[in-house]
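Trainee: all I have is the shape, not the residue letters:
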C-alpha cells in the first residue's frame, strides 16, 4: 500500500502534483517479535481450549531449547555456505564428525576442548566439500551426499579405534563431561510465580519464558549469540558483502576484484565448524547422551529445512529451529496427547490464515488453508491420542508441512548450486 504527498510545484493546470511514496517496510526484528507474540497467543489459546497445560510449560520450552540448538547450528552452517553459493547437503556428515570430535576432545581435555575438537572436525568436512565443489567443480548435491556417507564411516572407524578399548562398546563413548548450566534466579522465580497463578495468556507466556532462563548452558548462549553475529558479519561488513556477492553473481564479483574462491572456502570452513558445534551440542549438553553412533538422526537435514523456512536469513532460521525444537521437545516431555493438541493449534492458525487470505481476495490460498484446517481438525476429532509409532517422527512431519507452506515465498541466492570457474562468463 502506498500514500501520496504534495510536492509543492504546480503543474500546467495549476494543481499540485501528487507523487506516490512507498511505505517503509517493517524492520525484521519487529516482524520477529510479532511472530513470537502470535505463536504464544496460539499456544495459549490451544492450551486453554484443550486443557493441555504442557503446551506452554517451562519444562517443555526448556527441553525445546536444548533440542533446537543442534538444528540452529546446522541452519547457521547452511546459511553461510549457501550465501556464498554452495549447497551444503553435507551438514549431516559434518555434524556426525562433530559428535565424535566432541566426545574425544571432552574425554581427554574437558568440555571446551571437546567443543574445539568438534569445530575442527566439522570444519575438515567443510574443507573437503570446498575442495570437491569449488576447486574440482563436483555437483554440490553429489559431494554433500558423499560427505554424509564419509562422515558416518569415519566416525564409526574412529569409534572402533578409540572408544572400544575404553568403553567396551564400539558404538558409544565412555562418559564425558558436560557443560554446566546457569539460571537467572530472580527472573526465573518471578516467572514461576506467574506460571503457577494459572492466568490465561500471562501464565502461558511466563512458562515459555521461564524455560529459556532456567538451566541454560554456555553453549546455548553462544548459539543464540551467533544469530545476530552472523547477521552483522554477513550484512554489515565488507567481507560479508563480498561473500554474499559470490552467491548472487560470482562473475560480477570477480570483475570487481573479489577472490571468489577464497570467500567460498572461508564460508564452507565456517559452515563446517558450525555444523560441528551442532554435533557437540548433542554430546556436551546436560541431559543429553554421550557419543552414540549416528545420533544426529537427520538433524542436519532438518537444520537445512529450518534455513530454507527462514528464507536464508538469520532471524528466520532462528524461528525455524525454534519450531522444530519445540515440536521435538513437546513429544518428548508431554507425549502423544500434547502433540495431538498441537494439531488443534494448527487448526486455529490455519483458520486465521484463511480469513486473512479472504480479506486479501486470494481465493486459492484461502481455500487451501481451509482444507488444511478441516483435515487437521478431523485428525484431532477422530483420535484420542496419536499412534505411539508416529510420535517420534513429529519434527519430520513438521518439516514437510512447513516447507510446503513456505515454498511460495522463498528467495534463495541466485547463483547457489551453480558451477563457477575463474574467468568464465555467465
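Mentor: Great, that's in hand. Computed from a predicted structure; not experimentally measured.

Trainee: all contacts plus neighbour counts: C-alpha atoms, from now on.
Mentor: OK.

Trainee: please enumerate the helices of the stretch 301-426 of the chain.
Mentor: 314-333, 336-359, 363-382, 394-406 (DSSP state H, counting those that start in this stretch).

Trainee: no wait, the stretch 101-250 of the chain
Mentor: 111-130, 140-158, 164-167, 185-196, 202-212, 218-236, 238-248, 250-255.

Trainee: highest average neighbour count across those?
Mentor: Among these, the stretch with the highest mean neighbour count (mean count of other C-alpha atoms under 10 Å) is helix 111-130, at a mean of 26.

Trainee: show me what that one is packed up against.
Mentor: helix 91-109, helix 140-158, helix 260-284 (3 or more C-alpha pairs under 8 Å, 6 or more residues apart in numbering; DSSP states H and E).

Trainee: could the ones you listed go into TSV alongside distance to residue 130?
Mentor: What follows is the helices and strands packed on helix 111-130, written out as TSV (distance: least, C-alpha to C-alpha, whole Å):
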stretch	distance to residue 130
helix 91-109	13
helix 140-158	9
helix 260-284	6
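
Trainee: so which of the ones you listed is nearest residue 35?
Mentor: helix 260-284 (25.2 Å; C-alpha to C-alpha).

Trainee: return the distance of the closest one from the chain's centre.
Mentor: In terms of C-alpha atoms, centre = their mean, to the nearest Å, the centre of helix 260-284 is set 15 Å apart from its chain centre.

Trainee: tell me what angle that helix forms with helix 218-236.
Mentor: 160 degrees (axes from the mean of the first three to the mean of the last three C-alpha atoms, to 10 degrees).

Trainee: who are the packing partners of helix 260-284?
Mentor: Counting by 3+ C-alpha pairs under 8 Å, 6+ apart, helix 260-284 packs on helix 58-83, helix 91-109, helix 111-130, helix 238-248, helix 250-255.

Trainee: and of these, who's closest to residue 405?
Mentor: Taking these one by one with C-alpha to C-alpha, helix 58-83 is closest: 18.5 Å.

Trainee: helices and strands around the closest one, which ones?
Mentor: helix 91-109, helix 202-212, helix 218-236, helix 238-248, helix 260-284, helix 299-309, helix 314-333.

Trainee: okay, the angle between the longest one and helix 238-248?
Mentor: For the pair helix 260-284 and helix 238-248, the angle between their directions (the same axes, to 10 degrees) equals 100 degrees.

Trainee: same check, this time on the first one
Mentor: What separates the directions of helix 91-109 and helix 238-248 is an angle of 140 degrees, with the same axes, to 10 degrees.

Trainee: how about the third one?
Mentor: Angular relation of helix 218-236 and helix 238-248 on a 0 to 180 degree scale: 80 degrees, by the same axes, to 10 degrees.

Trainee: another one to put next to it:
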C-alpha cells in the first residue's frame, strides 16, 4: 500500500475532537500570561528586586533558553518517532566543537552549518545503533555522550592547540552573528521599565528584552518552534513520523517505512542539538570551551518532558529554565531570594485549588510548605551562593516532579522494533 493511501487511512481513523483534554483558547492563554506577569510584578514590588523583569534579565534569559529549547526540540523529534535520545548532550558537544572550528576559520554562519552537521552525525550514529541494531536507547545515548567528550578533546589537541589564541581546551575568538535592536521602541521600553511601575514596567521589560540585541540565530531558533509544530501536526509527513512513535507495527501495515522515518527523525534531532551547541559557542560566548554545554542537553530533555512532548510546552519549559539560570547572573542572590516569595505565593494559589477540588491532604501539605517558604524569606536577606548556583537544577527537578502526573509520552517511545514483527 502506498504512503499516500496510508496517510488517508490513518487520518480517517484518528480520534475526533472532544475526546481528550480541552485545549486552551488564545484569550485564556493570554489571561494566564497576564496573571503570571502580575504575580511577578507583585513579588518585585514587595522584594525590591527590580532586576527581576528588567530588559537585561529577559534578554539574558532568552539567550540562555535558546540552546535548551533547541536541544528540547531535538529530543521531541526523536521521541515522537519512538527513539529516546539521551545523547542530546553529546550531540550538543559535537555542535560546539564543529561550530567553533568552522566559525573561526570561515565565519559564524559557516560555523552554524558545520555545528548542525556535527550534531547530525551524532544523531546518525544513534540511529544506526538503536534503529538498525536495536541496542537499548539509553545505553546508546550515554555512549554517545562519552564518545563526544573524547572525540572533541582529541580533535582540539591538533586544531585549536595549534591556532593563534587557542589551546587544547578552547578555540580562538569567533566573529559574532549580527544582532537586532529595534530603534526607538527598545529605548522607550527600557525607559518605561526603569520607572518600576506595577505591571506596566514589567510588561515593558519583557517586550524590551525581545527587541534588544536579538541575535539573528535567536530569531531562527524561535521560528523553529512553530515550524516543528506545523511539520509534525499539520503535514502527512509529520503524521507518518508520529505514527512510528505511537504504533510502528500498525504504521508498517499501512505502508509506512518505519526505519526511514526513525532515521530522519533522529538525524534531525541531532542536527537541532548541534545547532544548540553552535549557538552556545558562537552567540552565547563567542568561543569554544571544553565542558561549556554544562548539562544543557539533559535540561533540554527535561524541558521536553515538562512540555508533554509538545513544541509549545517545551518552549515554556525552556523559558522557565533559562529564566532561572539567568537569575544568578543578574542580581544573583537577591533575585533568587525573591523567587522564594514567588514560589510561596504560587503554593497559596495551589492550596486554594486543592480546597476547591476537596483534596484536603494535599492542601495541608502545600500550606505547610508555603508557610516554611514565607518564614525562610522573612528571616533572611540573601541565599547562600551554593543554592544560587544550584537553582536551575533544583527548578528542573521540582518542575518534573510536579508535572509527572499529567504527562503522556508516545506509546512506543524507547521500545525495540524490527521490521515485520507484527506478522
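Mentor: Happy to help now that I have it. Small disclaimer: the values here were computed from a predicted structure and weren't measured.

Trainee: output the helices of the stretch 101-250 of the first structure as TSV; include the columns distance to residue 321 of the first structure.
Mentor: Below are those laid out as TSV (distance: least, C-alpha to C-alpha, whole Å):
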stretch	distance to residue 321 of the first structure
helix 111-130	20
helix 140-158	21
helix 164-167	33
helix 185-196	23
helix 202-212	14
helix 218-236	11
helix 238-248	22
helix 250-255	30
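
Trainee: which one of the helices and strands packed on helix 260-284 of the first structure lies nearest to residue 42 of the first structure?
Mentor: For these, proximity to residue 42 of the first structure was assessed by C-alpha to C-alpha; helix 58-83 is nearest, at 15.1 Å.

Trainee: in the second structure, what stretch matches that closest one?
Mentor: Here helix 58-83 of the first structure aligns to the second structure at residues 55-80, judged by TM-score structural alignment.

Trainee: compared with the first structure, how much does that stretch deviate?
Mentor: With mean C-alpha distance after the TM-score superposition for the first structure, stretch 55-80 of the second structure departs from the first structure by a mean of 0.5 Å once superposed.

Trainee: roughly how far out does that stretch sit from the chain middle?
Mentor: That offset, for stretch 55-80 of the second structure, works out to 4 Å (C-alpha atoms, centre = their mean).

Trainee: stretch 361-374 of the first structure now?
Mentor: The answer for stretch 361-374 of the first structure is 27 Å, by C-alpha atoms, centre = their mean.

Trainee: thinking again about what came up before, tell me which of the helices and strands packed on helix 260-284 of the first structure sits nearest to residue 225 of the first structure.
Mentor: Of those, nearest to residue 225 of the first structure by C-alpha to C-alpha is helix 58-83, at 11.2 Å.

Trainee: what's the angle from that closest one to helix 91-109?
Mentor: 120 degrees.

Trainee: among the helices of the stretch 101-250 of the first structure, which comes closest to residue 307 of the first structure?
Mentor: helix 218-236 (11.9 Å).

Trainee: who's in contact with the closest one?
Mentor: 65-66, 69, 72-73, 76, 179-181, 239-241, 243-244, 281, 285, 313-315, 318 (C-alpha atoms under 8 Å, 6 or more residues apart in numbering).

Trainee: can you give me the stretch of the second structure that that helix aligns onto?
Mentor: Going by TM-score structural alignment, helix 218-236 of the first structure sits over residues 216-234 in the second structure.

Trainee: that stretch against the first structure, how far on average?
Mentor: Per aligned residue, stretch 216-234 of the second structure averages 0.4 Å (mean C-alpha distance after the TM-score superposition for the first structure).

Trainee: now the most centrally placed residue in the second structure. Nearest residue, chain neighbours left out?
Mentor: Centroid-nearest residue in the second structure: residue 69, 2.6 Å away (criterion: C-alpha atoms, centre = their mean). Leaving out its chain neighbours, the residue that sits closest to residue 69 of the second structure by C-alpha to C-alpha, 6 or more residues apart in numbering is residue 318, at 5.1 Å.

Trainee: equivalent analysis for residue 135 of the second structure, please.
Mentor: In space, residue 135 of the second structure is closest to residue 129, 5.8 Å off (C-alpha to C-alpha, 6+ apart).

Trainee: the residue in the first structure that that neighbour lines up against and residue 143 of the first structure: what is the separation?
Mentor: By TM-score structural alignment, residue 129 of the second structure lines up with residue 132 in the first structure. Residue 132 of the first structure is 7 Å from residue 143 of the first structure, where distance means C-alpha to C-alpha, to the nearest Å.

Trainee: returning to that earlier point: what's the neighbour count on the match of residue 129 of the second structure?
Mentor: For residue 132 of the first structure, the neighbour count with other C-alpha atoms under 10 Å is 17.

Trainee: next one: the residue in the first structure that residue 353 of the second structure lines up against from residue 67 of the first structure, what distance?
Mentor: Taking TM-score structural alignment, the alignment pairs residue 353 of the second structure with residue 356 from the first structure. Going from residue 356 of the first structure to residue 67 of the first structure by C-alpha to C-alpha gives 32 Å.

Trainee: kindly report the same for residue 121 of the first structure.
Mentor: With C-alpha to C-alpha as the criterion, residue 121 of the first structure and residue 67 of the first structure are 21 Å apart.

Trainee: over to residue 362 of the first structure?
Mentor: On the measure of C-alpha to C-alpha, residue 362 of the first structure and residue 67 of the first structure end up 37 Å apart.

Trainee: give me every residue that touches residue 346 of the first structure.
Mentor: 373, 376 are the contacts of residue 346 of the first structure under C-alpha under 8 Å, 6+ apart.

Trainee: need the counterpart of it in the second structure.
Mentor: In the second structure, residue 346 of the first structure lands on residue 343 (TM-score structural alignment).

Trainee: my guess is residue 122 of the second structure contacts residue 93, does it?
Mentor: No - here residue 122 of the second structure lies out of contact with residue 93, judged by C-alpha atoms under 8 Å, at a distance of 9.8 Å.

Trainee: what's the spacing between residue 217 of the first structure and residue 183 of the first structure?
Mentor: 9 Å.
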